[in-house]
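1. predicted structure and sequence below. I'll ask about it afterward.
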Amino acid sequence: MRCLTLADALKAHGADCHFISREHPGHLLQVISQRGYKVNSLVAPVQPAQAAIKNIVNEAPSPQQEPVHTAWLGSSWQTDAQETAAILTSLQPDWLVVDHYALDQRWEEALAPHYRQLLVIDDLADRPHRCDLLLDQNLGSQPEHYAPLVPAHCQVLAGPHYALLRPEFAALRPYSLQRRQRQPTLRHLLITMGGVDQPNATGQVLQALKTCALPADCRITVVMGLTAPWLQNVRELAAQMPWPTEVVVNVNDMAQRMADSDLAIGAAGSTSWERCCLGLPTLMVVLADNQKEAAAHLQKNGAANCLEFSGLLHKNLHDQVQGLIDQPQRLNQTSTSASVITDGLGVERMVATMAISLNKSI
């Protein structure tokens, strides 16, 4: 989704953008295509190796070289490089943008003959890269974290100042911040635990809210993906809630829904920067280990209160919500702290940086 946001911004400046993706279960190739982009699917048999990577394809990497998330690729990096090279040979893009935790310097060097410059999107700082530009939009990230992992000439853009948010978030920021200057209330809760929500965190959140003394006129909105495995279960729970609870899927107006909400209960991840842009107070549920560091920084900065997804989620969530009901001024305090994290204009900064790096206008 963040790559789609970047592609939209580049396209608005006249760039021609293509996508390369493997058809993993739950892939979004159709969504990308519907947005008007050419999608190159990595499902065909491996093409003959390009000359530039012939000597690398049969290399047997040592185990310690493998990125932690290697299994997420769905193939060996050599196979993926072969298939990608077959597509890039005809495209020869000015920029290749790589957003995948399983790819590292070996893959990037293998494809070097097929692009002018390389942008890597990362937030783990756990493997070397051969790139010209690197983006880590997490709070607490610093360029020096990547100093031993990238070439000396690489420019590292770090922090939510560069977060890739769709333009509607920056557009709605003044409205959202202004409405929160009024007397704080807890009338509209937004629950967003990710489009798939494999562990059914949404269901646990709804069960915990049942025990809270929410205002009688409160309403709850739950946002999920159409293919979420627990969708029907969540709909059944929603029908049993003491307050009007709406379950919506595949929404295209998330910025407006966030701006109109008083509190979000949501997963950590890139959605965090959307909530910060709009000053939306958040109870954040950490669902994966690679979310812990960014979540800790958000809590340290007063931009969110974080909860571990564990057996204690029910009680901890109840206590946090009850605390906001008893002390509603905390909503304004969290909103103010969140709003200074990012202004939502990061994607324009990224496009400008890419244009300057190519020494031409995009």
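-> Structure's in. What do you need? Numbers count the residues shown, from 1 in each chain.
2. going forward, measure contacts and count neighbours with C-alpha atoms only.
-> OK.
3. how much space between the closest residue to G14 other than its chain neighbours and I220?
-> What sits nearest to G14 in space, not counting adjacent residues and going by Cα to Cα, 6 or more residues apart in numbering, is I362, at 6.1 Å. Taking Cα to Cα, to the nearest Å as the measure, I362 falls 43 Å from I220.
4. also L345?
-> Distance from L345 to I220, counting by Cα to Cα: 29 Å.
5. now E246: closest residue in space, sequence neighbours ignored.
-> Take E246 and drop its neighbours on the chain: the residue closest to it by Cα to Cα, 6+ apart is T221, 4.8 Å away.
6. meant to ask about L88
-> Per Cα to Cα, 6+ apart, closest to L88 is H114, 5.8 Å.
7. cool, and A238?
-> Once flanking residues are discounted, A238 sits nearest to T245: 5.4 Å by Cα to Cα, 6+ apart.
8. what about versus this one:
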Amino acid sequence: MLIVFRADADPATGGGHVMRCLTLATEMQQRGADVLFVCAPGTADTVPALTHCGIRWLEADQHDWNTDLADGGLAGTRIDLIVIDSYRLGEAFERSLRRHGCPILVIDDAPVRPHDCDLLVDTTLGRNADDYAGLIPQHCRVIAGSPYALLRSAFGELRAVSLARRRATFEPASIYVSLGLTDVGGQTADIARYLANAGTYSRIIVVIGPTASSLDEVVALGEESTRVQVHVDPPEIAELMANADIAIGTPGTSSWERCCLGLPSIQLVVADNQRENARALEQAGAARIVPPGCDVPDTIARILAELARQPDELARMSRQAAKVCDGAGAQRVGEAIDALVQQERTGQLTLRRATADDARRLWFWRNDPGARAMSGDSRAVPWDAHSKWFNNRIADANTLIFIIQAEGRPCGNVRFHIELTGTAGVSIAMARNVRGRGYGATALVLACQEAFGRGFCERIEARVKRENLASQKIFLKAGFVLAGQEAEFLVYQLSLRAASEGNN
């Protein structure tokens, strides 16, 4: 399944459109889809993550599309879904893409303009489908509200830890400051300087993008003050937020990240489209809003002083913020996309050898929290380390990696590696969205039959954690027998002879 995303970023509009599309793209890659971005020139300069994430992207032409998708190198490639996230590209552009014969998903946050789409996603707090009445085709499904906020998985993983440290009243010591990667309005330096001079907070965490006009000034401030820690487009934003006591930000895409972690915030409106969201967050008790036209540093100082005198209020704001968003929005939108694109599911599984193009799929499946918890090593694997490992493995004659496909779409992998003469260790990982469908045992049987049929090994062995009851059932159902026990693991084996007898 190929999904094409159309989104742009620049210093004036910021990187929110591209960042939330990257989040959704990652969710769909975990679900086995191939993804491709089409972006205006300069987008990668504003959002370096577009280049670093390894997702293929093409530069948009004068028609806001790319000729490779029509009559170039990708001509004839079936597109299964087009996702558009842009205030500039509207109904006429969406209608022009109908020539590709696939559904169209639009991400928007203001029901003020018409769309020609089949699925519309609006993650604004309090939004509902009725707000788009008369603006979309009758058949279009609308999924709306903050439960669908598109957040990277790191936020959901850190949610419990972040909320736990905020349950008790406390005196705030660290403050997180970020007005977006491009610092629209250029107020980050003034705010950070004011906080540093005030001396109230021991740690001022400033996050900014590499193309922000105020970058040099912010970096210089970090060099002047030991209180100020400057992070330029850091990958660990979720960790930085989780360890802060209060935030200063904007009511844009990042507001959902703060809410997921229960991080109380003071918010500045830097774009007209943020006003409605700001009001909703304030009414929900999740944030305090800086009124337009005021002295920003002075107003922020006043609000911080009020909160310092009311430590219980910070805890209350944290609880209210956590109610807004739980971090599972991308999964919910992914389910809606599957329902739209895959109308029928037969459950038929097939097998193919892994190729270099599968590297990121295996990385996502390996780093899924559920998979890590049951792995011998529960630590997340960095992309660079995984990429090197994967390239070595697919070139290794002693390793055999199969991709499991459901209805032709990748949904898991089975890996064999010769550890002893004639014996191969086996591991299996299934995508989060297909767990519980009974695919695991069937996939394992298919892969073992293929490994034996290729003469790759004469015996297959699996080491399964004692607490991993689901995997134990899968191996037993696939014909493995318990052959030994270790301190933390149970050892299961399947021989070529037993597999052959089981098939007769």
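-> Arrived safely. Small disclaimer: the values here were computed from a predicted structure and weren't measured.
9. so which elements touch the helix or strand hosting A441 of structure 2?
-> Taking DSSP states H and E as the criterion, A441 of structure 2 maps to helix 439-453. Other helices and strands packing on helix 439-453 of structure 2, by 3 or more Cα pairs under 8 Å, 6 or more residues apart in numbering; DSSP states H and E, are strand 349-353, strand 399-406, strand 409-420, strand 423-430, helix 469-477.
10. rerun at 6 Å
-> Secondary-structure packing of helix 439-453 of structure 2 (3 or more Cα pairs under 6 Å, 6 or more residues apart in numbering; DSSP states H and E): no helix or strand packs against it.
11. where does that helix end up in structure 1?
-> Aligning helix 439-453 of structure 2 against structure 1 (TM-score structural alignment) gives no matching residues.
12. what does stretch 278-289 of structure 2 give?
-> Against structure 1, stretch 278-289 of structure 2 falls on residues 295-306 (TM-score structural alignment).
13. contacts for the matching stretch?
-> Contacts to stretch 295-306 of structure 1, defined as Cα atoms under 6 Å, 6 or more residues apart in numbering, come from residues 282-285, 334, 337-338.
14. so which of those residues are in strands?
-> 282-285 (DSSP state E).
15. which of the residues you listed lies closest to K54 of structure 1?
-> V285 (45.5 Å; Cα to Cα).
16. spatially central residue for structure 1, please.
-> S270 (3.0 Å; Cα atoms, centre = their mean).
17. translate it into the numbering of structure 2.
-> In structure 2, S270 of structure 1 lands on T253 (TM-score structural alignment).
18. and what of A255 of structure 1?
-> Under TM-score structural alignment, A255 of structure 1 pairs with A238 in structure 2.
19. name the element its match belongs to?
-> A238 of structure 2 belongs to helix 237-242, assigned by DSSP H and E.
20. so what touches that helix?
-> By Cα under 6 Å, 6+ apart, helix 237-242 of structure 2 touches 155, 162.
21. around the aligned partner of T245 of structure 1 in structure 2, how many other residues sit close by?
-> Mapped onto structure 2 by TM-score structural alignment, T245 of structure 1 lines up with V228. Per other Cα atoms under 10 Å, the neighbour tally for V228 of structure 2 reads 23.
22. now do the SS call for the nearest residue to L313 of structure 1 once chain neighbours are set aside.
-> Leaving out its chain neighbours, the residue that sits closest to L313 of structure 1 by Cα to Cα, 6+ apart is L307, at 6.7 Å. Following DSSP: H, G, I helix; E, B strand; the rest coil, L307 of structure 1 is assigned to strand.
23. test my guess that L307 of structure 1 contacts A288.
-> No: L307 of structure 1 is not in contact with A288 according to Cα atoms under 6 Å; the separation is 11.6 Å.
24. which of the two has more neighbours?
-> Shown here are L307 of structure 1 and A288; by other Cα under 10 Å, L307 has more neighbours (21 against 12).
25. check the offset of the match of stretch 278-289 of structure 2 from the chain's centre.
-> With Cα atoms, centre = their mean, to the nearest Å as the basis, stretch 295-306 of structure 1 stands 17 Å off its chain's centre.
26. tell me the buried residues in that stretch?
-> Buried positions in stretch 295-306 of structure 1, judged by neighbour count with 16 or more other Cα atoms under 10 Å: 295-299, 301-306.
27. which of these sit farthest apart?
-> N301 and C306 (11.6 Å).
28. number of residues surrounding L103 of structure 1?
-> So L103 of structure 1, with other Cα under 10 Å, has 24 neighbours.
29. that one matches what in structure 2?
-> In structure 2, L103 of structure 1 lands on L89 (TM-score structural alignment).
30. am I right that that match sits in a strand?
-> No: counting by three-state DSSP, L89 of structure 2 falls outside a strand, being coil.
31. separation between it and C39 of structure 2?
-> Distance from L89 of structure 2 to C39 of structure 2, by Cα to Cα: 12 Å.
32. on that earlier part again, contacting residues for the residue nearest to A238 of structure 1?
-> Contacts of T245 of structure 1 (Cα under 6 Å, 6+ apart): 219-221, 238.
33. export these to TSV and tack on neighbour count, secondary structure and distance to V97 of structure 1?
-> Supplementary listing: these in TSV, determined by neighbours: other Cα atoms under 10 Å; DSSP: H, G, I helix; E, B strand; the rest coil; distance: Cα to Cα, whole Å:
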residue	neighbour count	secondary structure	distance to V97 of structure 1
R219	19	strand	41
I220	21	strand	38
T221	19	strand	35
A238	21	helix	40
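34. V120 of structure 1: which of those residues is nearest?
-> Using Cα to Cα, the contacts of T245 of structure 1 come closest to V120 of structure 1 at T221, 35.0 Å.
35. quick one: contacts for the closest residue to N413 of structure 2 other than its chain neighbours?
-> Spatially, and ignoring its direct neighbours in sequence, N413 of structure 2 is nearest to I403 (4.5 Å; Cα to Cα, 6+ apart). Applying Cα under 6 Å, 6+ apart to I403 of structure 2 gives the contacts 351-352, 354, 412-413.
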